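In: Provided below for reference: sequence and predicted model.
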Amino acid sequence: MVATTQPDTFRVLVVDDAKGIHEDITKILRPPAARNAELEELEEAVLGAARRELTRARFRIDSAFRGEEGIARVQRALDEGDPYALAFVDVLMPPGIDGIETLAHIFRLDPHVHAVVCTAHTDHTWDEIAQRLGQTDRMIVLRKPFDSIEVLQVAHTLAYKWALARQTEQQLAELERKVLERTQHLEAANAQLRREVQSREKAESDLRHLAMHDVLTGMPNRILFRERLERAILRARRHQKPFAVMLLDLDNFKDVNDVHGHAAGDELLRETARRLLGCIRACDTVARLGGDEFVLLLEDLTHPRDAVLVAERVLESCSAAMDVGGHRVRTPPSIGVATYPTDGADADTLLKSADLAMYEAKRAGRATYRLYSDNMRLSTVQKLELRERLERALAHDEFRLWFQPLIDLGTGNIVGMEALLRWEDPVLGLIPPMHFVPAAETFGLMMPIGHWVLRAACRQLAAWDAAGLPRLSMAVNVSPHQLRDDAFPDQVQRALCESGLDPTRLELEVTESAAMEDIERAAARLARLSNLGVRVVIDDFGSGYSSLVRLKELPIDALKIDRMFVKHIVEDRRDAAIVTAIVAMAHSLGLQVVAEGVETEDQLELLRKMPWQHPFRPACQRAQGFLFGRPSPAPIVAGLVQERANGSPVSARSNAPRDRNTPSTAPEAASHG
C-alpha cells in the first residue's frame, strides 16, 4: 500500500573529493541487470513477506567534489523544485570546507534532506558529529570502507523515510485545506444567517450612531459628550472622586486647510483623533466638538494633577509631524484643563473653564497646556474685550495710516513713502501697532486689516498724484498671514485697479523670516506679485537666518538693511563691515539697497561715502529714518514732500507729532505685520 503512493526514483547527491567513492556509490545504487540473490535473501530476512510488495528504488545520482559545490547543487535543486532526498557527504575534503560544515549549510537550505556522513577516521564519533550538527533523525554515520549492501540498505531506508515524511506533510496540508474549506463554508452560512438576523438591528444602531457621533472621525460628538459629562458629574458626586475636562484645538490648522485643501484638513483631523485615542484609557472619552476642536473626559482620577500627565502625552503625540496629502505638517495643540469640582460643579462651568485655560495656552505662545485658575477669567475677559474693540475698529474705520519718507541719497529728494498702521481709539487715542498687532494676529484679524492697509495706501498715493505732488512710490508691509494666502496677489491687483496706480510704484515689504518660512511657496507668491509689475522688498534684512543661496531664488527688487546694523555703523567697524558686505552682495544680485533707521548726520555721511564701483551714485541708494522725518499723518508728509521739492535741506527733522507712549528711539517702520 505504501509502495504505491511513494516515488520509486530519488535524487541522491554524493559530495566527496575522491572520484572512486563517486564511482562506487553509483555502482551500488544503480539497479543491476538481474536481481542479486544475496540482496533478495537479506530483504526477505529483514522485511519478510512484505518484501515481495516492494520494488527496488531508483536513484538519480549527482556528484560534487567540494563542499561548496555540493551546497550550490542543493540550492539549485530547490530552485528547480526537484530537491534531493539523500546526500552522501565525506567528512574530510581539503582544501575547502569539511563535510560537517557542508552538511550544516545543506540542512539550513533544505531541512527535509537526509544525510549519510561518510568517514574513514575513527576520531569522528557520533557524539562529535551530533554536537556540531545537532541531534537529528535524518542523519546516519557510515564508516569507510563500507559494504555495498550496507550502502544500499541505508539509501533505501533514508530515501523511503524522506518520501514518507513528504507524503505525510502533503496529506496533512491537504487535510488542513479541506478542513479550512469546510470551515469557511460553514462560517459563510453562519455569517449569512447572522447578517439576516442583525440587518434590522444594524440599521437602528447606525441611526443612533449618526445622531451621537462625528461623521468624519467616528468619535462621540457634542451631544454624546454632553451626556457622558453629565453622567460623570453624577458618579463623581456619589463617589467623591475628581475628574478632568481637557479642551484643545490645533494651532495652524487653518493654514493646512488653506494651503493643502480640505481633503488634507480632513486627513489631519482623522490622524489627530487616532493619536488622541492612543493617549487615554478605555474608561475615558475623546469627542470632536467641531472644526479642529476636541475635548477629552478623564474620569476616576486619583488626584486632579493626574490630568497633567495626560496633557503632556497629548501635547507630545499631537505635536509630532504628520504626513498629510503628501506633505509633512505640524499642528501642535493648545490645551486647557479644568477639574471637577474645583473649577466647576456643572457641565457648562467646566467647559467654560477649560475653554478659558485653552485660550490662556494660546496667549502663552501656543503648543502648550494650561490648568485653569480663577485669574484667567479676568485676563480672558480683557482679551475678549480687546478683540471686540479691534473688530469694531475695523468696522467703524478707526484705523489710520501714517507715512514716513524714503530719501534718494544721490539727489536728496523724497522719492517714496512707507505706510504705517495706527489705531485711533475713541477713548485711548492714537495707539501704535506694537500694542495691538500681536493681538490682531492671534485673533486672526491681520488678513482683513492688512487688506484695508493695502487699499488705503494705494488710494492715498492716487490722492497725492491728483494734488500735484512729485511722483512717489508707496511701500506697504505684508504680514506672514498675507504671504501665505493664495488670494493675496488678487487683492493687490484689485487695489491697484481701484486706485488706478501704476503697479511699479507699489512696493511690498516682506520680512526676511516670513520669506524663508516656506521659501518655495513664498517664491511662487512673490513671482505672481512681480508679474503684476509690483516691486518686492526684503525688509529687516540681516535680522533673520536666510541662506544667500536660497535668497537668489526669490523674485525680489531690493534689500532693506535692518536698523540694528545702521544704528552703530559709525562707532562699530563690524556693523560697518556687515553693511558694506550686504551692499556688495545686493549689487552683485542686481538689487537696490535701502538703509532704515538713519538718525544722525554721521550715519548718513558714512552711507553716502560707502565705496562702490560707480563714481557718481551712492552704494546705498535710499535711506529712511528720523533724520529725514518721523512717521506722520498724510497732510504733514505732503507738506514735507513739497518743502523738499522746494529745496529744503535733506536732514531737516520733521515736527510731526509722536505716537502716544512712543520714545524717540522707537522703530520708525513699525509695520502692521
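Out: Arrived safely, thanks for sending.
In: C-alpha only now, for contacts and for neighbours.
Out: Fine.
In: just checking, His213 touches Phe225?
Out: No: His213 is not in contact with Phe225 according to C-alpha atoms under 8 Å; the separation is 9.2 Å.
In: Can you show me the helices along the stretch 51-200 of the chain?
Out: 67-80, 99-109, 126-133, 148-212 (DSSP state H, counting those that start in this stretch).
In: Including distance to Arg528, could these go into JSON lines?
Out: Compiled in JSON lines, those are given as follows (distance: least, C-alpha to C-alpha, whole Å):
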{"stretch": "helix 67-80", "distance to Arg528": "61"}
{"stretch": "helix 99-109", "distance to Arg528": "64"}
{"stretch": "helix 126-133", "distance to Arg528": "74"}
{"stretch": "helix 148-212", "distance to Arg528": "45"}
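In: can I get those helices in TSV with mean neighbour count and distance to Trp464?
Out: TSV is the format used below for the helices of the stretch 51-200 of the chain (neighbours: other C-alpha atoms under 10 Å; distance: least, C-alpha to C-alpha, whole Å):
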stretch	mean neighbour count	distance to Trp464
helix 67-80	17	88
helix 99-109	19	90
helix 126-133	13	99
helix 148-212	14	61
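In: Out of the ones you listed, which is closest to Glu498?
Out: Closest of these to Glu498 is helix 148-212, at 49.2 Å (criterion: C-alpha to C-alpha).
In: buried residues in the helix or strand following the closest one?
Out: On the C-terminal side of helix 148-212, the nearest following helix or strand under DSSP states H and E is helix 222-239. Neighbour counts using 16 or more other C-alpha atoms under 10 Å place 222, 224-226, 228-229, 232-233, 235-236 of helix 222-239 among the buried residues.
In: Check which helices and strands the helix or strand following helix 222-239 sits against.
Out: Using DSSP H and E, the helix or strand that follows helix 222-239 in sequence is strand 243-250. Packing partners of strand 243-250 (3 or more C-alpha pairs under 8 Å, 6 or more residues apart in numbering; DSSP states H and E): strand 293-298, strand 333-340, helix 347-363.
In: would you list the buried residues of helix 222-239 in CSV and tack on distance to Val308?
Out: Converted to CSV, the buried residues of helix 222-239 look like this (distance: C-alpha to C-alpha, whole Å):
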residue, distance to Val308
Arg222, 23
Leu224, 24
Phe225, 21
Arg226, 22
Arg228, 21
Leu229, 19
Ala232, 19
Ile233, 20
Arg235, 22
Ala236, 19
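In: sorry, back to before: of the helices and strands packed on strand 243-250, which approaches Ala287 most closely?
Out: strand 293-298 (5.3 Å).
In: residue boundaries of the helices in the stretch 301-450 of the chain?
Out: Secondary structure of the stretch 301-450 of the chain (DSSP H, counting those that start in this stretch): helices located at 306-319, 347-363, 374-395, 437-443, 446-466.
In: another structure for you, compare them:
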Amino acid sequence: MKFPGSIPSISDLQAIINVMPLPVFVKNRAHRIVLLNDAACEFFGHSREVMLRFSDYDLFPTEEVEVFHAADDKVFESGAISENEEQVTDAAGRSRTVITRKRRVRLNTHDFLVAIISDVTAYREAEAHNYHLAFHDPLTDLPNRALLSERIDHALLRRSRTGERCTLLYVDLDRFKEVNDTHGHQSGDLLIQSFASRIASIVRATDTVSRLGGDEFAVLLIDRGDPSDVDAVCQRILEAASKPFEVDGARVYIGASIGIAETVDEVTNVSVVKNLGTVERFS
C-alpha cells in the first residue's frame, strides 16, 4: 500500500506513530484497525498481529463495540472531530475510562479514522473517591449530613409531585458515653461501626441511614404508606441497639431513643434533625 507525498509506505508511518506516547490507532470504514502504535498495543494488552487480525467484536465486549462503532460512524459521515469518554476493557479484563479523540482522514480516495486515546481511569477513580469522602462518614462509611440533606431535598421534591410519604428518624444511642469512658474511644468506635452495620441491615435499599456524628444517627424512610411500617422499623432499631456488643473483650449493653418526624415537610434542613426529639419519641 503506497501513500502519496513524503511518506512512501506503511512501515514509515508505523515508525512515526510509534514515537507517540499516547495510544494511536487507524481504522478503515469497515471498523477494522489497519494501523496502531506500540502504546496502543500496550494499552489494549494485545499484540499488533492480534489487533490487526481480529475484529472489535472479537476483542471487546459487545456493548462497548456498539458505542465505539456509533461514534466512528458519526465521524465517517460528518467528518467532524469527535471527543468521547468511553469504557474500554483490555485483554486482562480491566475496565478503563478513556477519552478518545477521532478524526476522519482521506487517503487515495479512501476514508480512514485516526484515533488518539487518553487514559483518565486514575483521574476518574480519584474523583469518585473524593466525592465519596465528601458525602460519607469516614468511620462507618454511611452517608453523612451533607448526603442526607441532599436526599431529604429529593424526597421533598418527590413528595410535592407524587404525594409519596416520607419519615425521618433521629436515633440517639443511650449509655454510649459510659462505654467510651470505661473501655476507651477505640472500643467506642468499634461499637459505632457495629451498630451502623446493624441499622443499615434493617432498612430497605430506597431508605437512607446516616451518621450525623458521635452517637447520633438519622434514618430517612421513603414511601412508608402505613404508619405501622414506621413503628416496625423503630422497634427493630431498638432491638438492634439492645443486643449486646463485644468490645475490648467485654460484653456491653446500650440502648437507643428515636425521635420521629411523621412528615418530612417539617424538616427542610438536616441541621434541625436534633429537634425531632421534640416531635415524637419512640423508646
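Out: Happy to help now that I have it. Only a predicted model underlies this, so the values are computations on that prediction, with no experimental measurement involved.
In: coming back round to it: looking at the helices and strands packed on strand 243-250 of the first structure, which is buried most?
Out: Highest mean neighbour count of these: strand 333-340, a mean of 28 (counted as mean count of other C-alpha atoms under 10 Å).
In: how big's the offset between that one and the second structure?
Out: For strand 333-340 of the first structure, the mean deviation from the second structure after alignment is 1.1 Å (mean C-alpha distance after the TM-score superposition for the first structure).
In: In the second structure, point out the residues matching that strand.
Out: Under TM-score structural alignment, strand 333-340 of the first structure corresponds to residues 256-263 of the second structure.
In: Let me see the residues that make contact with that stretch.
Out: Residues from elsewhere that reach stretch 256-263 of the second structure (C-alpha atoms under 8 Å, 6 or more residues apart in numbering): 165-174, 234, 237-238, 241-242, 267, 276-283.
In: Would you mind confirming that Arg145 of the second structure makes contact with Val270?
Out: Yes: counting by C-alpha under 8 Å, Arg145 of the second structure does reach Val270; the two are 6.6 Å apart.
In: circling back to that earlier point, go through the buried residues of helix 222-239 of the first structure and say which is closest to Leu548 of the first structure.
Out: For the buried residues of helix 222-239 of the first structure, the minimum distance to Leu548 of the first structure (C-alpha to C-alpha) is 50.6 Å, reached by Arg222.
In: Leaving out sequence neighbours, find the closest residue to the aligned partner of Leu156 of the second structure in the first structure.
Out: Alignment note (TM-score structural alignment): Leu156 of the second structure maps to Ile233 of the first structure. Distance criterion C-alpha to C-alpha, 6 or more residues apart in numbering; nearest residue to Ile233 of the first structure, sequence neighbours excluded, is Asp346 at 7.3 Å.
In: And for Asp153 of the second structure?
Out: Counting by C-alpha to C-alpha, 6+ apart, Thr268 is the residue found nearest to Asp153 of the second structure once chain neighbours are left out, at 7.3 Å.
In: before we move on, what about Thr285 of the first structure?
Out: What sits nearest to Thr285 of the first structure in space, not counting adjacent residues and going by C-alpha to C-alpha, 6+ apart, is Leu297, at 5.0 Å.
In: Could you find the counterpart of the one you found in the second structure?
Out: Applying TM-score structural alignment, one finds that Leu297 of the first structure aligns to Leu220 in the second structure.
In: Am I right that that match is in contact with Val171?
Out: No: using C-alpha under 8 Å, Leu220 of the second structure makes no contact with Val171, being 11.1 Å away.
In: What's the separation between Leu276 of the second structure and Ile260 of the second structure?
Out: Per C-alpha to C-alpha, to the nearest Å, Leu276 of the second structure is found 6 Å from Ile260 of the second structure.
In: what sits in contact with each of these two?
Out: Contact with both Leu276 of the second structure and Ile260 is made by residues 169-170, according to C-alpha under 8 Å, 6+ apart.
In: Compute the number of surrounding residues for Asp181 of the second structure.
Out: By the measure other C-alpha atoms under 10 Å, the count of residues near Asp181 of the second structure is 11.
In: That one is in what secondary structure piece?
Out: helix 176-183.
In: and what of Glu43 of the first structure?
Out: helix 37-47.
In: what range in the second structure matches that helix?
Out: Counting by TM-score structural alignment, helix 37-47 of the first structure pairs with no residue of the second structure.
In: packing partners for that helix?
Out: Contact here means 3+ C-alpha pairs under 8 Å, 6+ apart; on that basis helix 37-47 of the first structure packs against no helix or strand.
In: which parts of that helix are buried?
Out: Glu43.
In: Equivalent analysis for stretch 105-123 of the second structure, please.
Out: 105, 112-117, 119.
In: Using JSON lines, please lay out these together with distance to Val179 of the second structure and secondary structure.
Out: Formatted as JSON lines, those follow (distance: C-alpha to C-alpha, whole Å; DSSP: H, G, I helix; E, B strand; the rest coil):
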{"residue": "Val105", "distance to Val179 of the second structure": "71", "secondary structure": "strand"}
{"residue": "Phe112", "distance to Val179 of the second structure": "70", "secondary structure": "strand"}
{"residue": "Leu113", "distance to Val179 of the second structure": "67", "secondary structure": "strand"}
{"residue": "Val114", "distance to Val179 of the second structure": "65", "secondary structure": "strand"}
{"residue": "Ala115", "distance to Val179 of the second structure": "61", "secondary structure": "strand"}
{"residue": "Ile116", "distance to Val179 of the second structure": "59", "secondary structure": "strand"}
{"residue": "Ile117", "distance to Val179 of the second structure": "55", "secondary structure": "strand"}
{"residue": "Asp119", "distance to Val179 of the second structure": "49", "secondary structure": "strand"}
